[in-house]
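Enquirer: any chance you could fold what I've pasted below:
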Amino acid sequence: MPLPFLTADSAFDAHEDTQLPLPHEDHDRWRRPYRPGPWRVAFGAVLLLVGSFMLLATMTVAFVGEAVGALICLGAASLVIGSALRLLRAGVWVSRAGLRRVSFLGTRTVAWQDLGEVRTVQQPVRWLGLPRTVQGQALTAATRSGGELPVLLTDHNADFLSRTEAFDRAADAVEAWAAEYRPAGAA
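Expert: Take a look at the predicted model:
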């Protein structure tokens, strides 16, 4: 079963050495311009493993004849599996319509014409999303009205920890999308 949210489009890999900032044919489809990092995939895999054991427990409880217990186990397993899928889907997504930041608990979409600037800055960033901060790079965006959006990407998050080249490529790709679709006076 293909899981399209786990992979970036292969067009980025195929055009990695060329100067094409946006190597996709269909710019209307939402896409993540980078591959999920090993930390995100590992956390998701562990949650899916726990969910599979919970489904096995659901089946065992159902065979014993406890319908209420089986429903409770099924609900808990569904919650764990849904959490794993949401964790794997989290990140920055782009399309011709705008920039979408998907977090674990919410999604925020900003149209390109409402976006003022997208840039990489040096600042304290959270390490793997934990409260501890370290000095690092962050891709930030601001709206035309001057409001700051939450940090889009950092070089210490679950996608880019110990992968600075991947962070640089992803930040460049998002900045290229912004340069392509933002109105000329928006910068």
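Enquirer: could you use CA atoms for every contact and neighbour count after this?
Expert: Will do.
Enquirer: ranges for the strands of the protein?
Expert: 91-95, 98-102, 107-111, 115-126, 133-143, 153-154 (DSSP state E).
Enquirer: helices or strands up against the shortest one?
Expert: It refers to strand 153-154. strand 133-143, helix 164-181 (3 or more Cα pairs under 8 Å, 6 or more residues apart in numbering; DSSP states H and E).
Enquirer: over to the first one?
Expert: The criterion is 3+ Cα pairs under 8 Å, 6+ apart, and the helices and strands that strand 91-95 contacts are strand 98-102, helix 164-181.
Enquirer: what's the longest one packed up against?
Expert: Pointing back at helix 164-181 there. Applying 3+ Cα pairs under 8 Å, 6+ apart, one finds that helix 164-181 contacts strand 91-95, strand 115-126, strand 153-154.
Enquirer: one more, please, to line up against the first structure:
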Amino acid sequence: MPLPFLTADRALQADGRADPVPPSDLGPDHWRRPYRPGPWRVGTAAVFLLLASFVLLSALIIALAGAPVGAAVCAAVGLLVIALALRLVRVGIWVSAQGLRQVNLLRTTTLPWSAVAAVRTVQQPVRWLGLPRTVQGQALRVDRASGEPLRAVVTDHSGDFLGRAETFESAVDALEAWAAEYR
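Expert: Next up, the predicted model:
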């Protein structure tokens, strides 16, 4: 079963250059992430799914014990944890011919390419694995044509790229190529 939110959709050509043009079998409004989710992000989502399985098993046991209200509450919590895990895997920058979409845990910001002023890499303090602790690192900065830049979710210390500097560089190159092609 293909999982399109996990694939990078062939973001790099064979020679390593970024390929901003979507494949011909996909429409121009097909959103894709030009990099794969990292092991920290996938591992955290897997832990949440494991937790959800225990909560749903608890809901089953509570339902068999004869407490339907408690079982419903447990089932709702389990489904909420599953939704959180799936959303966590989707966090990142997504692109299409229409624009750039930044997916955060609780909200999504979509900008058409005409509203994007620049996409570049900057040196700045970044959050380590999304935690409050900051370290000096690199971040992909998306400047809007009007207003504040988007909050950096693609950093070299995020759950996608921690310890994978080459992957961060190729992802940033692919995102910059998309911006250069369509902006």
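Enquirer: closest to Ala62 of structure 1 out of the helices and strands packed on helix 164-181 of structure 1?
Expert: Of all these, it is strand 91-95 that lies closest to Ala62 of structure 1, at 37.2 Å by Cα to Cα.
Enquirer: count residues in the vicinity of the spatially closest residue to Phe48 of structure 2 that is not a sequence neighbour, would you?
Expert: Residue nearest to Phe48 of structure 2 in three dimensions, not counting chain neighbours: Ala85, with 5.8 Å by Cα to Cα, 6 or more residues apart in numbering. Using other Cα atoms under 10 Å, Ala85 of structure 2 is surrounded by 22 other residues.
Enquirer: which residues touch the residue located most distally from the centre of structure 2?
Expert: Farthest-out residue of structure 2 from its mean C-alpha position, per Cα atoms, centre = their mean: Gly66, at 40.5 Å. For Gly66 of structure 2, no residue meets the contact criterion (Cα atoms under 8 Å, 6 or more residues apart in numbering).
Enquirer: and it, how far is that from Cys74 of structure 2?
Expert: From Gly66 of structure 2 over to Cys74 of structure 2 the distance is 14 Å, taken as Cα to Cα, to the nearest Å.
Enquirer: hey, which of the strands of structure 1 is tucked in deepest?
Expert: Stretch with highest mean neighbour count among the strands of structure 1: strand 153-154 (a mean of 26; mean count of other Cα atoms under 10 Å).
Enquirer: how much does that strand stray from structure 2?
Expert: Relative to the matching residues in structure 2, strand 153-154 of structure 1 has an average distance of 0.7 Å after the fit, by mean Cα distance after the TM-score superposition for structure 1.
Enquirer: if we can go back for a sec, make TSV out of the helices and strands packed on strand 153-154 of structure 1 and add distance to Gln123 of structure 1.
Expert: Below are these laid out as TSV (distance: least, Cα to Cα, whole Å):
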stretch	distance to Gln123 of structure 1
strand 133-143	6
helix 164-181	15
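Enquirer: and Arg40 of structure 1, which of these is closest to it?
Expert: Across these, closest to Arg40 of structure 1 is helix 164-181 (Cα to Cα), at 14.3 Å.
Enquirer: hmm, the residue nearest to Phe48 of structure 2 is touching Leu49, no?
Expert: Yes - in this structure Ala85 of structure 2 lies within contact range of Leu49 using Cα atoms under 8 Å: 6.5 Å.
Enquirer: just checking, what packs against the single longest helix found in structure 2?
Expert: In structure 2, ranked by residue count with DSSP state H as the criterion, the top helix is helix 39-64. With contacts taken as 3+ Cα pairs under 8 Å, 6+ apart, helix 39-64 of structure 2 sits against helix 68-90.
Enquirer: same for the helix it packs on, what does it pack against?
Expert: So helix 68-90 of structure 2, by 3+ Cα pairs under 8 Å, 6+ apart, packs with helix 39-64.
Enquirer: just give me the neighbour total for the nearest residue to Ala63 of structure 2 once chain neighbours are set aside.
Expert: Excluding the flanking residues, the one nearest Ala63 of structure 2 by Cα to Cα, 6+ apart is Ala71, at 5.1 Å. Using other Cα under 10 Å, Ala71 of structure 2 has 22 other residues around it.
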